[in-house]
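1. I'll drop the sequence and a predicted model, then ask my questions.
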Amino acid sequence: MRFTPKGYGGNRRDPDQVKRDGWHEQHMLAVSLDDHRLTWPERELVRQLGEKLYGKLPALREVRHGR
């Protein structure tokens, strides 16, 4: 039994493949500040570019247990 119309379906691309295709086809870059492949200076550059283009990230509240 088919659950999708003919021609629709197949395999889903993983998120890194979507990002890679976006870079090659659309010249767009999607980067996470938490990407372990980046060095600290590279993460800092990405953070600064993000803040310049889109504004500062919301401040993270520090969680203290017992207070």
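-> Sure thing, it's come through. Numbers count the residues shown, from 1 in each chain.
2. okay, CA-based contacts and neighbour counts for the rest of this
-> Noted.
3. So G22 is in contact with M28, correct?
-> Yes - under the criterion of C-alpha atoms under 8 Å, G22 makes contact with M28 at 5.6 Å.
4. Need the residues touching each of these two.
-> Residues touching both G22 and M28 (C-alpha atoms under 8 Å, 6 or more residues apart in numbering): none.
5. Tell me how far F3 lies from N11.
-> 14 Å (C-alpha to C-alpha, to the nearest Å).
6. Assign F3 to one of the three secondary structure states.
-> Secondary structure state of F3, per DSSP: H, G, I helix; E, B strand; the rest coil, is coil.
7. structure B:
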Amino acid sequence: MKIRPQRYRCPLGRLQPDVTNLEAVKETGWREQRILVVSDTDERLDFVERELVRRLGERLYGTGGRRHG
């Protein structure tokens, strides 16, 4: 009868964070709070949609640290 040696389990292993599904977080944020998180480089968007996202970002937050009021 072979007995496998018991592997040492590091106590720090339980401190490792769980992997978060970011797409699920974004979807939940949109459905529950109407918060949209989207990148202007998202390949699921066509050129017009990416340009709209870029312009909205620039209008709301400015470019190069400059804010529009």
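-> Cool, the structure landed. Note that this is a predicted model, so its numbers are computed, not measured.
8. For the longest helix seen in structure 1, give me the average deviation versus structure 2.
-> Identified as the longest helix of structure 1 according to DSSP state H is helix 40-54. Once fitted to structure 2, helix 40-54 of structure 1 is off its aligned match by 0.3 Å on average (mean C-alpha distance after the TM-score superposition for structure 1).
9. Centre of the chain to that helix, how far?
-> Helix 40-54 of structure 1 sits 13 Å away from the centroid of its parent chain (C-alpha atoms, centre = their mean, to the nearest Å).
10. hmm, who's touching it?
-> The contact list for helix 40-54 of structure 1, computed with C-alpha under 8 Å, 6+ apart, reads 31, 33-34, 56-57.
11. Specify, as a residue range, where that helix falls in structure 2.
-> Counterpart in structure 2 of helix 40-54 of structure 1, with TM-score structural alignment as the criterion, is residues 47-61.
12. Quick check: buried residues in the matching stretch?
-> Within stretch 47-61 of structure 2, the residues scored as buried using 16 or more other C-alpha atoms under 10 Å are 50, 53.
13. which position in structure 2 aligns with M28 of structure 1?
-> Alignment note (TM-score structural alignment): M28 of structure 1 maps to I35 of structure 2.
14. quick one: contacts for that match?
-> Applying C-alpha under 8 Å, 6+ apart, we find I35 of structure 2 in contact with 26, 29.
15. try 7 Å this time
-> Residues in contact with I35 of structure 2 (C-alpha atoms under 7 Å, 6 or more residues apart in numbering) are G29.
16. Going by secondary structure, it is in what exactly?
-> Under DSSP states H and E, no helix or strand contains I35 of structure 2.
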